[in-house]
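Student: next come a sequence and a model predicted from it.
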Amino acid sequence: MRPVPFSADPLRATPAPLATLRGVRRRRGAVQALDGVDLALPAGQVTALLGVNGAGKTTAIEILLGLQPADTGEVMLLGRHPSDLEARRHIGVMLQQAQLPERLRVGELLALTRSWYRAPRSVADCVALAGLDGLLERRYGRLSGGQQRRVQFALALCGRPKLLFLDEPTTGLDIGARQQVWRAIRSVVADGVGILLTTHYLEEAEALADRVVVLDAGRVRADGAVGEIRAQVAQRRIRCTTTVPLDVVASWPGVRRAETVDGHLVVMCDRVEPVLRRLLDADPQLGDLEVQRAGLAEAFVAMTTTADVMAGSKQEAA
C-alpha cells in the first residue's frame, strides 16, 4: 500500500516544515528499525504517528530529538541539526517515561523548568493548560500516576515550544484529565504550534490529528488526513440487533470480522449489500440497523495486517 502523498497548490508557497526525516534508515542489531522513512511536521497541525509496538515510532522520535543518530538520510529540527541547542530551545517533549526529582514540589519543578527558557509560559498558564489546580505545593513523588503525567505535560509546555513531541500523553489519565489535555492540545495548535503525537488510543488520533502517519516494520505504510487514511480501506461496518448466531455470520463470504458489542452484532465487510441482504433474509426482524464507513481503528488494523500477510508471503516464497 502506497503512502498518501501530500497535496500541494503550485500557486501557493508551502511553509517549511518544523522538522523532517528524509530517507532515514536506522538499524539496531539485527532489526531494521527505520527503513527509508520520510516524515514532515508542519506548524499548526497535529501529526499522529501510529504503529504497533516495534513499528519504529520511538526510534523516529529519538532521531528527531537527537537522542540517537540516523545511519543514513537527512534529519532537520527547526532548520538545524537535532543536537543544536538553539533548535532544542524551541521544542517541548513529553516521553512515555520521565524521571523527575520526587522530593521537589510541583511548583518547584515548574520554576526550575521555566528558568531554562528566555520567555517561558506563565505558571498560571501552565496550571490552566494541564489542569494542575491544587497541586503546586504537592511533592511530585506523592502524586498519582495520572497527576504526574499532567505535570509532565505542563513541563513540556513551559518554554512556549514551536514544536511539541507528545509520546502517549494520556496514558493513565481518567476521562476528565484526558479531555483537559485534548483541550490544551487544540489550544496550542490554534496558536501555530506543531505537534507530533503518538497514541494507542485511535479515537484520540481521530479526534485530534490533522494528519496520520502509519509506521509498520520501519516503513511508512500510509500518510494523509484521517479521511484519506480511511478511504484507503473500503471496509464498511454493519451494526444491528439480530438472532443470527455470530459464528454463522463470521463464516459468510465477504465478512472480514464479526463480533458482539453491547448486545449488537458488528460486522466488518468490504461490500455491504450482499452481507446485509443475507442478514435480512436470515432475520426479517433485524433491528437497530446502522451502516458506517470504517473508522481509523479499522483502517489501521487493515493496513498493518495486510503488511504482515505480505511479509509472511515473501518469507514463504523465499
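Tutor: Noted; the coordinates are in hand.

Student: use CA for all of it now, contacts and neighbours both
Tutor: Fine.

Student: give me the residues contacting the longest helix seen in the chain.
Tutor: Taking DSSP state H as the criterion, the chain has its longest helix at helix 296-317. Applying Cα atoms under 8 Å, 6 or more residues apart in numbering, the contact partners of helix 296-317 are 1, 51, 202-203, 206, 214, 216, 221, 226, 229-230, 232-233, 235.

Student: want to compare, so here's the second one:
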Amino acid sequence: MIPSVAVVASLSGAIKRYGALTALDGLDLMLHRGELLALLGPNGAGKSTAISLLLGLTRADAGKVELFGKDPQDIDARRRIGVMLQSAFLPSTLTVSELLRLTMSYYPAPRSMEESAAMAGVSDLLSRRYSALSGGQQRRVQFALALCGRPELLFLDEPTVGMDIDARQKLWVAIRRLVAEGCAVVLTTHYLEEAEALAQRVVVLGKGRVLSEGSVDALRSHVAVTRIRCSSDLDVVALAQWPHVSHAERDGAHIHLHSDAPENVLRRLLDADPALSELEVRRAGLAEAFTELTRESATEKEAA
C-alpha cells in the first residue's frame, strides 16, 4: 500500500448484514489510482457485498463508504467508473456497435468506438448482433462497454470466464494498459494465475474480514513450501519419510515432492539417484498461499 498515491474509493469499518448473516464485519479497504487490486476469497467471503457497496448498489449498515470522496450513489462519482460484472443482461437484438454507441452516450468524454473495440479485441464483431456471439465474444464486448467511458476505476468480476487462452492474454494486455494510464482496477477471479500475473496488491477476504493483504510475493511467503518434480525410480514411500518432505507421490515416471527445505532434499535426491532427470523446482504460488490462508481461517473459526 502506497499512502502517497491518491485513494479513489474506500470502505472504513463497513458492516453489512442480511438477517442473521454478517456479510461484512468491519471491513477496511482502500483502492488507489493506477493500482490493480485482486480481491480474493472463497464463496461467501464478502467480495460481492464489498463491490456492491462501492458501486452504490446497496448501503452499509454501519461504517463509511466513499467513491472519489463522494457517496457511491452520486452520479458524478458513478460516471468515473466502469463495471464488468460476472452476469450481464444486454439487449440481444442490438449489434455490438449499437451497444457501444449507447453506452458511450452515458459519459462526458468517452473513448472512440474504434479505440474501445480495438482494446477489447472486438473490432471484427461491430456489425454482429450480441445474441449471435459466443460466450467468450460476449465477455469481450462487455469489457469494451466497461472501458469505453474512460473510467478512473474499473471493476472486473471474473472477466475472462469463457475466453480462450489467446483472448485471455489479449485482455490482460488491455488491463495492463489501463493501469499504466492511471486507472485503478479491482479484479475478482477464481483463476488465481490471473491474479498472480496482474495484481500489484492482493486482498484475501474470509467471513467479511481481511485475512491477508500485500503483494503476491508477500502472500507467497505465508507458505514455506517448494514443489519438486523429477523423473526417477526412487520409492516414493521411502521419500515421504525423508526430513523436510511433507508430501510425495508418483505420477507415471515422475515423482512430485513438497519440501520446506528444497536445497537439502535436492542434494539427497541427486545422491540417491545419479540417473535422475527432468528436474523441476517451483516455489509455492498464489494458489497455495490462498488455500493455506483460507484453511487457517476455517480452522480458527471451528476452534472458536
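Tutor: Nice, I can see it. The structure displayed is predicted, hence computed values, not measured ones.

Student: what's the TM-score for these two chains?
Tutor: After superposition, the two chains reach a TM-score (TM-score structural alignment, normalised by the length of structure 2) of 0.92; 304 aligned residues with a Cα RMSD of 2.1 Å.

Student: on that earlier part again, looking at the contacts of helix 296-317 of structure 1, which one is closest to Asp133 of structure 1?
Tutor: Glu203 (27.0 Å; Cα to Cα).

Student: the equivalent of that closest one over in structure 2 in helix, strand or coil?
Tutor: Under the alignment (TM-score structural alignment), Glu203 of structure 1 pairs with Glu193 in structure 2. With DSSP: H, G, I helix; E, B strand; the rest coil as the basis, Glu193 of structure 2 sits in helix.

Student: next one: Glu193 of structure 2 from Trp172 of structure 2, what distance?
Tutor: The gap separating Glu193 of structure 2 from Trp172 of structure 2 is 12 Å, by Cα to Cα, to the nearest Å.

Student: now swap in Arg78 of structure 2 and tell me
Tutor: 24 Å.

Student: circling back: now neighbour count and secondary structure too, for the contacts of helix 296-317 of structure 1, in a markdown table please.
Tutor: Below are the contacts of helix 296-317 of structure 1 laid out as a markdown table (neighbours: other Cα atoms under 10 Å; DSSP: H, G, I helix; E, B strand; the rest coil):
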| residue | neighbour count | secondary structure |
| --- | --- | --- |
| Met1 | 10 | coil |
| Gly51 | 23 | coil |
| Leu202 | 17 | helix |
| Glu203 | 13 | helix |
| Glu206 | 18 | helix |
| Val214 | 23 | strand |
| Asp216 | 25 | strand |
| Arg221 | 20 | strand |
| Val226 | 21 | helix |
| Ile229 | 22 | helix |
| Arg230 | 19 | helix |
| Gln232 | 16 | coil |
| Val233 | 19 | coil |
| Gln235 | 23 | coil |
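
Student: Val188 of structure 1: which of the residues you listed is nearest?
Tutor: Glu206 (17.8 Å).

Student: pretty sure the closest one contacts Gly227?
Tutor: No: in this structure Glu206 of structure 1 lies outside contact range of Gly227 using Cα atoms under 8 Å: 9.3 Å.

Student: to which secondary structure element is the counterpart of Gly159 of structure 1 in structure 2 assigned?
Tutor: Under the alignment (TM-score structural alignment), Gly159 of structure 1 maps onto Gly149 of structure 2. Using DSSP states H and E, Gly149 of structure 2 maps to neither a helix nor a strand.

Student: tell me, how many residues neighbour the closest residue in space to Gly149 of structure 2 that isn't next to it in sequence?
Tutor: Here the nearest residue to Gly149 of structure 2 in space, its sequence neighbours aside, is Pro110; by Cα to Cα, 6 or more residues apart in numbering that works out to 4.2 Å. For Pro110 of structure 2, the neighbour count with other Cα atoms under 10 Å is 18.

Student: swap in Gly252 of structure 2?
Tutor: 8.

Student: how close does it sit to Ser277 of structure 2?
Tutor: Taken as Cα to Cα, the span from Gly252 of structure 2 to Ser277 of structure 2 is 14 Å.

Student: Arg168 of structure 2 too?
Tutor: 33 Å.

Student: tell me which of those two has more neighbours.
Tutor: A count of neighbours by other Cα under 10 Å puts Arg168 above the other of Arg168 of structure 2 and Ser277, at 18 against 13.
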